[in-house]
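S.K.: Build me a model from this:
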Amino acid sequence: MADPLQAVQRLLGLRQLSLLDELPTALSDTAPLLDAIDVTALLVDYEQIALWPLTGDISRVTDSIRINGTDAGRAFTSTRATQHDGPEDVLLWLPLLHATQRLGVLQVRLKAEPDQELHQALTVVAALVAELISSRRFYGDAVEHTRRRMPMQLAAEIIWNQLPPLSFTAHDTTINAVLEPSYDVGGDAFDYAVNGTTLHVALFDTVGHGITASALTTLALNTYRNARRCGLDLTDTYRSIDKWVRNQHPGAFVTAVLAELDTTTGHYRRICAGHPAELLLRDGAAQPPLPTPTALPLGLAHMRTRPPGITAHTLQPGDTLLLYTDGITESRSADGELFGLHRLSDFVVSAMAHHLPPAEIMRQLIHTIISYEHGELRDDATAAMLQWQPLPQ
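M.R.: Predicted coordinates for the structure are as follows:
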C-alpha cells in the first residue's frame, strides 16, 4: 500500500546512520511505499556524458543512459521531470539537485501514471536523495566509483578535491563552471565565495602540467582563499599569492583573474594577471572586452615596480561574464585552426538565444571544445560563467 510519508521517513533515517552504499537497497525497499516497481539514483559522470546507476558495488555497474537524446538526459539538462509511458509501465525521471548543482536523476518505474499528490511526493524524495548524496558522499567512495569511468590521475585528484561545486546561486547571481580533461587536469582551477553582498570569483591557469602544476595551482588557490578570509583587498590578495608562488616555485608563474562583484549595485572590479579578458555579453551580444592584462602573472610581479591595475566596470541587469583559460580559445582543429574568441562568443550567444540553462551551456561548451580537438585536449580547458540578474526593486 502506498505511503509516501513513510518512504520519506525511512530515507530520513539514513541521514544519521548509513553510508551511501546502503542507499540503493533503501530505495528498493521504499519503492512499494511509492507505488513504484523500482527506484534508482543515476549519477552524472565526470565528463557529463552519461548517467550511471549508484549501486554500492562498482562491479555491478554495466549500463548507463546517455545524456544527449534521452528522456533521462533531458531531465538532467533541463532540471525538470520527464516521463515515458510504456505499454506495461511508466518511467519517470526527476532531477537530483543540491541547490543548483546537477548530480543526476532519480529514475522511478511505476505501474501507472502518478497523480499530482504522488508526483509531489516523488519530487520530495528526489530532493531528499540529492541531499543524502551530497552530505554523505565524503564518508565513502560510492559516488566517486560511480562517476569515474576511468582511473583519475593524481594531479587531477588533487585539483578536483580543491574545487567548489560547479554550480552556485546567491543574491540573484549564478556561477557555472566546467573543467577538462576531467581525469588528467593539473594546471587550471576556479574558486568563488559570497560574503555579504560581495561575490568573490577567481580563475587560475598554471604553467606546466601534471603533479608539479597541480602543486602550484593548489598553492595559488589556497593562498587566494587565505587572503580573502583575512579580509585583504584585491591588490593585497594579488601580492600575497605572488609572494608565495615566487618563494615556493621560483621561476614558475600563474595567470589569473581575481574579481569581486557587488551583487547589489553590479559594480565589478578585477585584476587580470596575464590572463585573457573575460567575455562580456549584454542583450544577446558580445561587448568590447575589458582591458587585459592589468598585471603580470602571479610569481612575476617583482619584474615591475608599479602595483597591479584594477579594472572597474558596472554591470547591467542580465549581463553575463565568461571567464576562461586559454585552453578554450587556443584549442585547435585537425588542420591547426584555433577555436578562437569569435567561435567562443558565437557559441555562447547562440546558446543563450536558445534559452539553455547556464549549467547546460557550459556542459555543451566543453563538449564542443573537446570535439573541435577530436577528443584529445592539448591543454587544460576551464571556464566559469557569471550571470547577474537582480530582481526589480
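S.K.: make it CA atoms for all contacts and neighbour counts henceforth
M.R.: Fine.
S.K.: The residue nearest to the spatial centre of the chain: what's it in contact with?
M.R.: When Cα atoms, centre = their mean is applied to the chain, the residue found nearest the centroid is residue 166 (1.7 Å). The contact partners of residue 166, by Cα atoms under 8 Å, 6 or more residues apart in numbering, come to 101, 175-178.
S.K.: can I assume residue 143 is in contact with residue 137?
M.R.: Yes - the criterion here is Cα atoms under 8 Å, and residue 143 meets it with residue 137 at 6.1 Å.
S.K.: Compare those two (neighbour count), which wins?
M.R.: Counted by other Cα atoms under 10 Å, residue 143 and residue 137 do not tie: residue 143 has more neighbours, with 23 against 16.
S.K.: and residue 96, helix, strand or coil?
M.R.: strand (DSSP: H, G, I helix; E, B strand; the rest coil).
S.K.: can you count the residues close to it?
M.R.: 32.
S.K.: Residue 233 now?
M.R.: Neighbours of residue 233 (other Cα under 10 Å): 12.
S.K.: again with residue 248
M.R.: Neighbours of residue 248 (other Cα under 10 Å): 12.
S.K.: quick one more, to check against the first:
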Amino acid sequence: MSDRPVPVGALLRAAPPDRLPEVVADLLRRHFAAGHVEVLVTDLTLRRLAPLLASDGPDTSPGAMRCLGSQRVGTETDIGGRARLHLPLSCWGERLGVLQVDLEGRPEPEEAEQLRAVADELAVALRAADRLTDRYRRAQSQERLTMAAELQWDLLPGRSLGDERFQLAGQLEPAYDVRGDHYDWALNGDRLTLTVLNGAGEGLDAALLTVIAANAMRNARRRGADLVEQAELASDALHARYDGGLHAATLLLEIDLVGGWVDAVDAGSPHCLIGRGSEISQVRLEQQLPLGMFGEARYEIERFRLEPGDRMLVVSDGVHAATAGGTTTFGESALITALRRTRLQPPAEALGTVMRSLRDFHAGTEPEDDAVMVCLDWRR
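M.R.: Now for the predicted structure:
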C-alpha cells in the first residue's frame, strides 16, 4: 500500500460518469494491492445486488446482503488468510449498493479507514452520475419497466434519507409496473416535508396525473409555500387538466425534527400509523377532498406529535386496503403483525419485510392496485 494519500475524489470527478467503477477498481489494485473488486448496486426491489464490473447475474451472497442491510463493513476470511471486504455504498442515508474488495489479509485499522473513505467517495459520485448515464439504471432493472413505472421511478427523490435526527425510507410495488402511487420528500433545515400520493386511473394515465400533482407540490414548496398552498396548487392544476375526472388521494406532512410536531393535510386515502414502544395505532385525521376532485378546493392543517423513538409508517390503499380472494384486507389482518415483527429493523429493512408480507398475503394472485410505503424513525 502506498503511503501517499489517495485522491479518490479528484479521480472520480475527472472520470467519465459511466466509468466510475473501473476508476475505483484500478485505484484499489494499485494502492491497496486488491485482487477481485466488484461494485454491486441494488435492484429496484432491494432484494438483489447487480454487479457493474462482471457479467455475472445478480449477487445474493449473504455477506453482501448483510452489509447492505446493516450498513456496516463486513470481512470474510478464507483458510489461507485472504480477506473479502464488503463496504456499504451509501450517500445521505441512501443505500446504493456494496463495494466488494479482496485483499491478501485483513486490513490494518488505518487501511480499513481509507477503504471506507473510497467507498464513501464512490457512493457520492454514483449518486451524482445517475442522471448522466444509463449504465447504473440498466444494472438496477432486472426486467423492462412499463412506461408508467419509468416515469414514477424517475420522479422519486431516492429510496432512503437520514442523519443523526431521523431515518427515512420508501418503496414502491410492483417495482416494474407501478402506476399512480408515489412518494416525495425534502429536507430543509429542521423541517422534513413528506407526501404520499395515490393517483387515480390506470397505467400511463395514472402516472401522468401523479407527475402533475407531485411537480405542482414541489413548485409550491420550493417557493416557501406551506402545506395548504402546496395542496391547493396541486389540486387546481389537476382540476384544470382533468376537470375532476381524475384526482389524487394524498397525505401531506411536514415534520419538525426538533420538537416532533407534525403538520398534516389529509386529502384522501393514504393511512398514517405510529409505532410507540410495543403499541401501533393509526393517526386519525379528518379526511378532506382528494386533490383535483373539485375546482378551488380549500384545505386545512391538522397537527399531531411524535415522541423520540417513534416510528411513523405511511401506506397507500394498495397496502392497507389490499384484498386477496375476497378475504379481509391486509390492513385488518396482517399489517400490524408485520409492523411488530420489524420494530428492531431500520426503516429500509422494515419496508422490505412488510412488502414480503404483502406479497405473501396475495399468495401468488395479481394485486389489484400498486402500493407505496414510507417509514420514518424519529430519533431527535
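S.K.: ok so, going back, just the closest of the contacts of residue 166 of structure 1 to residue 357 of structure 1, please.
M.R.: residue 176 (9.8 Å; Cα to Cα).
S.K.: From residue 147 of structure 2, how far off is the spatially closest residue to residue 181 of structure 2 that is not a sequence neighbour?
M.R.: Nearest non-adjacent residue to residue 181 of structure 2, counting by Cα to Cα, 6 or more residues apart in numbering: residue 198, 4.4 Å away. Going from residue 198 of structure 2 to residue 147 of structure 2 by Cα to Cα, to the nearest Å gives 17 Å.
S.K.: More neighbours: the two, which one.
M.R.: Using other Cα under 10 Å as the criterion, residue 198 of structure 2 and residue 147 rank with residue 198 on top: 31 against 15.
S.K.: so how far is residue 380 of structure 1 from the counterpart of the more buried one in structure 1?
M.R.: Using TM-score structural alignment as the criterion, the counterpart of residue 198 of structure 2 in structure 1 is residue 205. From residue 205 of structure 1 across to residue 380 of structure 1, the span is 8 Å (Cα to Cα).
S.K.: what do those two both touch?
M.R.: With Cα under 8 Å, 6+ apart as the test, residue 205 of structure 1 and residue 380 both reach 187-188, 325.
S.K.: Out of those, who's the most crowded?
M.R.: residue 188 (33 neighbours).
S.K.: Please say which position in structure 2 residue 227 of structure 1 maps to.
M.R.: So, by TM-score structural alignment, residue 227 of structure 1 is matched to residue 220.
S.K.: Now that that match has come up, it's in contact with residue 235, right?
M.R.: No - under the criterion of Cα under 8 Å, residue 220 of structure 2 makes no contact with residue 235, lying 11.7 Å away.
S.K.: quick one: which of the two has more around it?
M.R.: Remark: of residue 220 of structure 2 and residue 235, residue 235 carries more neighbours, 31 against 19, as counted by other Cα under 10 Å.
S.K.: where's that one, which helix or strand?
M.R.: helix 227-242 (DSSP states H and E).
S.K.: Output the residue interval of structure 1 matched by the helix or strand that that helix is followed by.
M.R.: Going down the chain from helix 227-242 of structure 2, the next helix or strand is strand 248-256, by DSSP H and E. Aligning strand 248-256 of structure 2 against structure 1 (TM-score structural alignment) gives residues 254-262.
S.K.: Superpose on structure 2 and give me the mean offset of that stretch.
M.R.: With mean Cα distance after the TM-score superposition for structure 1, stretch 254-262 of structure 1 departs from structure 2 by a mean of 1.0 Å once superposed.
S.K.: What lies in contact with that stretch?
M.R.: Contacts for stretch 254-262 of structure 1 (Cα under 8 Å, 6+ apart): 197-207, 217, 220, 234, 238, 267-275, 296-299, 323.
S.K.: what number of residues lie near the alignment partner in structure 2 of residue 112 of structure 1?
M.R.: Using TM-score structural alignment, the equivalent of residue 112 of structure 1 in structure 2 is residue 105. For residue 105 of structure 2, the neighbour count with other Cα under 10 Å is 14.
S.K.: can you tell me how far residue 105 of structure 2 sits from residue 183 of structure 2?
M.R.: 44 Å.
S.K.: before we move on, what about residue 268 of structure 2?
M.R.: Per Cα to Cα, residue 268 of structure 2 is found 14 Å from residue 183 of structure 2.
S.K.: Looking at the two, which is more packed in?
M.R.: residue 183 (29 against 21).
S.K.: Identify the residue of structure 1 aligned to that one.
M.R.: Aligned partner of residue 183 of structure 2 by TM-score structural alignment: residue 190.
S.K.: I'd like to know how many residues surround the residue nearest to that match when sequence neighbours are not counted.
M.R.: Counting by Cα to Cα, 6+ apart, the nearest residue to residue 190 of structure 1 once its immediate chain neighbours are dropped is residue 203, at 4.4 Å. Residue 203 of structure 1 sits with 24 neighbouring residues when counted by other Cα under 10 Å.
S.K.: Give the helix, strand or coil label for residue 203 of structure 1.
M.R.: Residue 203 of structure 1 - assigned by three-state DSSP - is strand.
S.K.: All set, thanks.
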